[in-house]
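Chemist: What follows is a protein structure lacking sequence information:
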């Protein structure tokens, strides 16, 4: 039976607004790719991100442009040369991994040569709000081992302190989403130490961060928007101590695993993250998560309704999806 590919826009309403320094969203808009061959079905999901010039329409158009090649048998390695890193390539790559495992009667973990995913600590996110509201949100997840705090440049110290006071035992990732400048970062150094922040994620714009090469931060700084694939590591390694590996940025699990290996070889620490998404985005990312010191895969926690059989969170411990959901 010939291979066939289809792609569609799916929308998942959120259970509450997701507010960061860049804006607020109330739904997760994703592109779902399905590839069928010999009675087997592989699925993948990509989340277009406007920060990188992506949209649902752009992503669907990119997928359509390579549909004939994929249906003719192009594999994951060929895909790397057909599409740029991004949501379209991610959705196809993950669908091909899923399909490959099912055709082989195996699992993605076995194809990689890695253990099957297991439950692990994954950050729960407190989004930007008043310090009082952020404290209330943090109190509700105070037993989680890891909390990510979204902040802006207006009152970051008050925002972080509110979360720390409400959840004093959790490790903290602070994420300004490029919202700070050099002055704010320098002024926040003592506060970050006082509040026991474990990791600071992309505090300044990736296009205005060259000065970080000579900056001695009191806490480790993680590159997010700056790093997409292993090709970015020359710049990243001089400026940051960690990299945030996201499948939608790397353009799939294939490229993400390459990035993880290359970053580790340079002595960079690893984090994995996600967009606000369904569990179909998270299942492949679990194969990167096992390599990382920090895991932030709570995208489906924000959905009013996830895909059936997806990952589950219990107090900041994320469990893999049901057998057969993806990659098995």
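Modeler: Perfect, thanks for sending it. All figures in this text were calculated on a predicted structure; none of them were measured in a lab.
Chemist: C-alpha only now, for contacts and for neighbours.
Modeler: Fine.
Chemist: can you give me the helices in the stretch 101-250 of the chain?
Modeler: Applying DSSP state H, counting those that start in this stretch to the stretch 101-250 of the chain gives helices spanning 108-112, 131-140, 156-166, 182-194, 233-239, 247-250.
Chemist: put this beside the first:
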């Protein structure tokens, strides 16, 4: 039976906006893929990211080019060679996983080797701003067990101190999004040590992170923009202590699971993170997140509204997705 491809774009408003070191956003622009085979439907969502040279229009065009191949019987396994890693392949890969689950009756978790999925604690993101603004935002979220603090370079010691004062009992991780430099690394690291931060994401630009091999790392440092697929791990091993697996970078669940297994074998700590999308983008990421040290899949909590049905959040705990959403 022929599999038909549908592609569309959707825009979801962000509650209060979202700011990181590279800029601010008011909406999450996503691309949604639907694969139809008879009565069965599989869906996937991706978030094109300009940092990696992606746009909504370009990603949609790359996906639509695969339509004839899909009609001729392209499989999820063959997709891994047919497209490069990135957002476009992610949406298709996740839609294939969902379609396979729907037509077989075997949940995606079981197909991935997880018999009984468990609830997961997600980090909750504090957007970049002035120390006073970040303290005010943190005060509203101070009862959440794990906060992820966006930093921006200059002024970060004051930001992290303000956040810690506003949430004295929360666990903290920080994400600099490549905004630190070799000159500011030591001062910013010391501020994080003083605040009891337990993980620092991507402090330096990916094209100059080799200097991490020479810097003191009293807090584990996690690769995000420097990591895309399992092929990157050998280079990163001397530089980083942890890796952030995102499906829009790996090109889907299939490679994410390969990356997870290899990272574990190399003794990396593992975070499973996300771009700013809906529950349809988060749901497939809950597969590798079952084995992660850190989970950062809070994007639906940052939107004004989400897909229905969406993931179920109880505070910062995420329940595995229902089949009507994905998998």
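Modeler: Okay, I see it. Everything numeric in this text was worked out from a predicted model, so none of it was measured.
Chemist: Flag every buried residue along stretch 54-63 of the first structure.
Modeler: 55, 56, 59, 60, 62, 63 (16 or more other CA atoms under 10 Å).
Chemist: circling back to that earlier point, using JSON lines, please lay out the helices of the stretch 101-250 of the first structure together with mean neighbour count.
Modeler: Below are those laid out as JSON lines (neighbours: other CA atoms under 10 Å):
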{"stretch": "helix 108-112", "mean neighbour count": "16"}
{"stretch": "helix 131-140", "mean neighbour count": "19"}
{"stretch": "helix 156-166", "mean neighbour count": "21"}
{"stretch": "helix 182-194", "mean neighbour count": "14"}
{"stretch": "helix 233-239", "mean neighbour count": "17"}
{"stretch": "helix 247-250", "mean neighbour count": "29"}
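Chemist: Name the nearest of the buried residues of stretch 54-63 of the first structure relative to residue 49 of the first structure.
Modeler: Closest approach to residue 49 of the first structure among those (CA to CA): residue 55, at 6.4 Å.
Chemist: Next, the contact list for that closest one, please.
Modeler: Listed by CA atoms under 8 Å, 6 or more residues apart in numbering, the contact partners of residue 55 of the first structure are 48, 49.
Chemist: Please apply the same query to residue 283 of the second structure.
Modeler: 311, 320, 321, 325, 326, 327.
Chemist: Check which helix or strand it maps to.
Modeler: Per DSSP states H and E, residue 283 of the second structure falls inside helix 279-289.
Chemist: Please report how far the residue nearest to the spatial centre of the first structure lies from residue 56 of the first structure.
Modeler: Geometric centre of the first structure, nearest residue: residue 274, 1.8 Å, by CA atoms, centre = their mean. Residue 274 of the first structure sits 17 Å away from residue 56 of the first structure, going by CA to CA, to the nearest Å.
Chemist: what packs against the top strand by length along the second structure?
Modeler: As assigned by DSSP state E, the longest strand anywhere in the second structure is strand 4-20. With contacts taken as 3 or more CA pairs under 8 Å, 6 or more residues apart in numbering; DSSP states H and E, strand 4-20 of the second structure sits against strand 23-37, helix 56-64, helix 67-71.
Chemist: Mean deviation, that strand versus the first structure?
Modeler: In the superposition with the first structure, the average deviation recorded for strand 4-20 of the second structure is 0.7 Å (mean CA distance after the TM-score superposition for the first structure).
Chemist: Now do that strand against helix 56-64, angle only.
Modeler: Interaxial angle, strand 4-20 of the second structure versus helix 56-64 (axes from the mean of the first three to the mean of the last three CA atoms, to 10 degrees): 150 degrees.
Chemist: So which bits of strand 4-20 of the second structure are buried?
Modeler: Neighbour-count burial for strand 4-20 of the second structure flags 5, 7, 12, 13, 14, 18, 19, 20 (criterion: 16+ other CA under 10 Å).
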